[in-house]
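S.K.: Pasting the sequence and the predicted model now:
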Amino acid sequence: MHLLAIGVNHKTAPVAIREQVSFGPETLPDALLDLTQQRGVREGAILSTCNRTECYCAVADTVADQEAVITWLASFHGLTPEELRPHLYAYHDREAVTHLFRVSGSLDSLVVGEPQILGQLKEAYRSAYNVGSLGPLLNRAFHHAFKVGKRVRSETDIGGQAVSVSYAAVELARRIFGDLSRSRVLLIGAGETIQLAGRHLREAGVATQLVANRTQENAEELATELEGRALTLDAVPEALGEVDVVISSTGAPTQVVERAWLERAQKRRKRQAMFLVDLAVPRDLPEDAEEVSGVYLYTVDDLQAVVEENLQTRRQEAERAEGIVEANVEEFLQWLRNQEIVPTIKAMRAKAEAIREQELERTRKRLGHVPEEMETALDKLSQALVSKLLHEPTMQLRHCSENGNGEDLIEATHQLFRLDEDS
């Protein structure tokens, strides 16, 4: 069994592509079941955030089954493999494990060290677990990834600063408006990204925060925390005329703000500067919003410049985190190699035991009745012979497995002992 990771992220694909291949909570269960029906795919999990969509699979053949997964990912979203392929990356076995562990440690995030990805990875695991698309390989890989993420957070200072995509959005607003204490802000959504943005805005001294969300209860809960005011989504068109900053991150499949609303709002505001930040994938805000006078639109891709400044302070801690990742990759691969070697050793010993019992029975028939003491002695002698004969092959199999080159020896053992003929 091999581990395969295929996906797109903020480094390989623009937001226009990422939003096309994202999985919402309403489509994810069916997608997971469909994924595990593809050629060679034994297990499957999908991680889908605003910055990445990744499929993790346990497959029989990394090359052939990779193409099946790529074709499935494209067709599921109404694309052709050729449209998607330029933006894809694919990792096998060691590289796949390394990638998963780097993701869990936030080393592959847009903002290195951001804390959200570990929770998102756990949610991806729960979704796959709930539909039954996990198996022993992915189950172990994800739990090991969770351990890596926790170690990176606790043993390094990679998350020492309050930096995230949400924080980067607030920093950008501060650069544009300067003092935010007189600014009024509309937050659309109530998920973790918006919660973080709201907290950073409160720390920056924002005067007023309005929170609009599809679920009124969630909006009221966040508004209470931020000492702001909760709104329904129906109130957003009117609220746009009252605010200077809009930050949106919902899970809606289509945009939640219309250009016409912005035009009416800007007319009321006499074309004063309005700062929009769209952190959602698919996008919440109209792509042509900047065509409205006084409106400035930024997406997650536009935050890269702000993020780069924060990366400088985290590189040293990231190097320490990479060491944690590498050590855990070796630990996981050793477990994986043991999973491959143990069945071979068991099969070899089972075949030897079957031959021993068969030959012992033949000897009994030839000798006829023998005293019980001789019967016991023959049994112990045959066991000792088998044990001594298999000791060296067993040790060599374990030794080669520990050193990462046991695959050829496993195959040779199956051929020499003709183990597959007895399976």
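M.R.: Yep, that arrived. The structure displayed is predicted, hence computed values, not measured ones.

S.K.: From here on, just use CA atoms for contacts and neighbour counts.
M.R.: Noted.

S.K.: Which residue ranges of the stretch 201-350 of the chain form helices?
M.R.: 216-226, 236-239, 259-268, 304-312, 315-367 (DSSP state H, counting those that start in this stretch).

S.K.: okay if I get those helices as a markdown table plus distance to residue 92?
M.R.: Output for the helices of the stretch 201-350 of the chain, formatted as a markdown table (distance: least, Cα to Cα, whole Å):
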| stretch | distance to residue 92 |
| --- | --- |
| helix 216-226 | 41 |
| helix 236-239 | 46 |
| helix 259-268 | 44 |
| helix 304-312 | 28 |
| helix 315-367 | 12 |
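
S.K.: For residue 135, which of those helices is the nearest?
M.R.: Residue 135 lies closest to helix 315-367 among the helices of the stretch 201-350 of the chain, at 13.3 Å (Cα to Cα).

S.K.: and the helix or strand just after the closest one with helix 315-367, angle?
M.R.: Downstream of helix 315-367, the first helix or strand assigned by DSSP states H and E is helix 372-402. With axes from the mean of the first three to the mean of the last three Cα atoms, to 10 degrees applied, the angle from helix 372-402 to helix 315-367 works out at 150 degrees.

S.K.: what packs against helix 372-402?
M.R.: The contact analysis (3 or more Cα pairs under 8 Å, 6 or more residues apart in numbering; DSSP states H and E) places helix 372-402 against helix 315-367, helix 407-416.

S.K.: So for residue 159, which of those sits nearest?
M.R.: Comparing the helices and strands packed on helix 372-402 by Cα to Cα, helix 315-367 comes nearest, at 8.9 Å.

S.K.: Give the burial count for residue 206, as a bare number.
M.R.: Residue 206 has 18 neighbours, counted by other Cα atoms under 10 Å.

S.K.: then this one, side by side with the first:
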Amino acid sequence: MLLNLGINHKTAPVDIREKVAFGPDIVVAALRGLREQAGAEEAVILSTCNRTEIYASVNDSSVDALSEWISDFHGIDKSQLTPYLYAHTDKDCVTHLMRVASGLDSLVLGEPQILGQVKDAYQVSVSTKSSGKMLDRLFQHSFSVAKQVRTDTAIGSSPVSVAFAAVNLAKQIFADLSEQTALLIGAGETIELAARHLHQQGIKHIIIANRTIEKAAALASEFEGYAIGLQDLPAHLAEADIVIASTASPLPILGKGMVESALKARKHQPIFMVDIAVPRDIETEVGKLDDVYLYTVDDLETVIEENKQSRLLAAEEAAEIIEQQTHNFLEWLKSLDAVSLIQSFRTQAESARDEVLERAIRQVENGKNPQEALQFLAHTLTNRLLHTPCAKMREAGSNGQSELLDAADKLFAIGVDKK
């Protein structure tokens, strides 16, 4: 049985999600515990800021056993965790993983980062030999589905966060960000997201300006940038091709005069500015300057709302893809039963062949005519292979089990004339 057990941003607050997170330093031990203590034959642990999920192939393990293991591993009371847990088995588990990998279950619909996180989680499982035939096939299939969703729908083509929208606009103005410098004013969540998106797009330099320089330095170090205080803005503004501002200041931080001086020092090379703050961080008059492209949060919100609708439509298309691909995976899962049956059937037949062949060889060694020995081999092996099927068909006929006889006719391609 395939089993998924987890919590996410929809079911649990952050203080609960923090308690059951599996960091890189404990995930290997956790995978070992899942197999040795919780009875999972195969396991993958996906743990991000928005979700903690276990995907497992199990025989006897129940949802209760797995949830109890999570509680024990993290040292929290099971009653604290149970109200926030969700579980999916077999078909629902397959569909859920495909939705997660495709970004349909994310806080930001269609966000692309989750696919990389799922791949990383799977690779840890592979490297520790915690995955096997079942989960290997499931995760590889899910990666393929996520790629199809990205290719065949517009789920990821339109930015739906302010930070992402700001960076996307910057890409439209500067086709190649690898030669640009970004100045980010503030050090909150939006600025952090903007820095992350810019870094992923290959921005050349990042400068973080903040009232508390220690906080700016901590953020800048993540993205190979450097930090300055707000009082140093006049000395560094001319370096910036992109400015994104998001502080809690009650008064504007960038005035028209400061920007005019920066433009003069830049010999009027354009500056792209995004003011996400409310109240504004950049004076309105700055937008009237030549060589400045100034966008406010209202400009971005309009774009974002349109894009949310676009993604919702794309999500409907993606759901259809996932439904079909879930069916395809379950068909493969069913075929495993046939593979096992075929292997057992062949083993039986080969055992009978070996036994009869050995008897025929002994006959020849004892002086029997080889032709008679071959006739014995053919006759005995035919009887041995057909005895059980024929007996079962006679039994089915006696019991009026016509459907079983029809199945045998089809299975062995006999082609009985029923007229």
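M.R.: Nice, I can see it. This is a predicted model, so every value here is computed, not measured.

S.K.: quick revisit: buried deepest among the helices and strands packed on helix 372-402 of structure 1, which one?
M.R.: Of all those, helix 315-367 carries the top mean neighbour count, a mean of 16, counting by mean count of other Cα atoms under 10 Å.

S.K.: what helices or strands is it leaning on?
M.R.: In terms of contacts (3+ Cα pairs under 8 Å, 6+ apart), helix 315-367 of structure 1 is packed against helix 93-104, helix 136-155, helix 372-402, helix 407-416.

S.K.: how about the alignment partner in structure 2 of residue 117 of structure 1, what does it touch?
M.R.: Aligned counterpart of residue 117 of structure 1 in structure 2: residue 114 (TM-score structural alignment). By Cα atoms under 8 Å, 6 or more residues apart in numbering, residue 114 of structure 2 lies in contact with 100-103, 106.

S.K.: Excluding sequence neighbours, find me the nearest residue to residue 20 of structure 1.
M.R.: Distances taken as Cα to Cα, 6 or more residues apart in numbering put residue 77 closest to residue 20 of structure 1, at 6.6 Å, once the chain neighbours are dropped.

S.K.: Now check structure 2 for the residue matching that neighbour.
M.R.: So residue 77 of structure 1 corresponds to residue 74, using TM-score structural alignment.

S.K.: Please tell me how far that match sits from residue 84 of structure 2.
M.R.: Distance of residue 74 of structure 2 to residue 84 of structure 2, computed by Cα to Cα, to the nearest Å: 15 Å.

S.K.: Compare neighbour counts for these two and give me the winner.
M.R.: Between residue 74 of structure 2 and residue 84, counted using other Cα under 10 Å, residue 84 has the larger neighbour count: 17 against 13.

S.K.: Helix, strand, or coil at residue 24 of structure 1?
M.R.: coil (DSSP: H, G, I helix; E, B strand; the rest coil).

S.K.: Aligned counterpart of it in structure 2, please.
M.R.: Checking TM-score structural alignment: residue 24 of structure 1 goes with residue 23.

S.K.: what about that match, neighbour count?
M.R.: Residue 23 of structure 2 is flanked by 12 other residues according to other Cα under 10 Å.

S.K.: List the contacts of it.
M.R.: Contacts of residue 23 of structure 2 were listed using Cα under 8 Å, 6+ apart, and they are residue 47.

S.K.: one more time with 10 Å, if that's ok
M.R.: The contact partners of residue 23 of structure 2, by Cα atoms under 10 Å, 6 or more residues apart in numbering, come to 30, 46-48.

S.K.: Which residue of structure 2 lies farthest from its centroid?
M.R.: Farthest-out residue of structure 2 from its mean C-alpha position, per Cα atoms, centre = their mean: residue 367, at 69.0 Å.

S.K.: Surely residue 357 of structure 1 is in contact with residue 380?
M.R.: No. Residue 357 of structure 1 is beyond contact range of residue 380, at 11.5 Å (criterion: Cα atoms under 10 Å).

S.K.: do you know how far the match of residue 117 of structure 1 is from residue 385 of structure 2?
M.R.: 54 Å.

S.K.: Repeat that for residue 13 of structure 2.
M.R.: 63 Å.

S.K.: repeat for residue 1 of structure 2
M.R.: Distance, residue 1 of structure 2 to residue 385 of structure 2, using Cα to Cα: 34 Å.

S.K.: Looking at the helices and strands packed on helix 315-367 of structure 1, spot the one closest to residue 261 of structure 1.
M.R.: helix 93-104 (38.1 Å).

S.K.: buried set for the closest one?
M.R.: Of all the residues in helix 93-104 of structure 1, those buried under the rule 16 or more other Cα atoms under 10 Å are 93-94, 96-104.

S.K.: Can you tell me what residue 95 of structure 2 aligns to in structure 1?
M.R.: Aligning on TM-score structural alignment places residue 95 of structure 2 opposite residue 98 in structure 1.

S.K.: Please verify my assumption that that match contacts residue 142.
M.R.: No. Look at residue 98 of structure 1 against residue 142 with Cα under 10 Å: they stay out of range, at 11.8 Å.

S.K.: Overlap in contacts, those two.
M.R.: Joint contacts of residue 98 of structure 1 and residue 142 (Cα under 10 Å, 6+ apart) are residue 104.

S.K.: any idea what residue 314 of structure 1 aligns with in structure 2?
M.R.: By TM-score structural alignment, residue 314 of structure 1 lines up with residue 311 in structure 2.

S.K.: Same question for residue 153 of structure 1.
M.R.: In structure 2, residue 153 of structure 1 lands on residue 150 (TM-score structural alignment).

S.K.: which one is its match nearest to, not counting chain neighbours?
M.R.: In this structure, residue 150 of structure 2 finds its nearest non-sequential neighbour in residue 156, 6.5 Å apart by Cα to Cα, 6+ apart.

S.K.: burial of the one you found, as a residue count?
M.R.: By other Cα under 10 Å, the residues close to residue 156 of structure 2 number 21.

S.K.: which one of the helices and strands packed on helix 315-367 of structure 1 lies closest to residue 190 of structure 1?
M.R.: helix 93-104 (23.4 Å).
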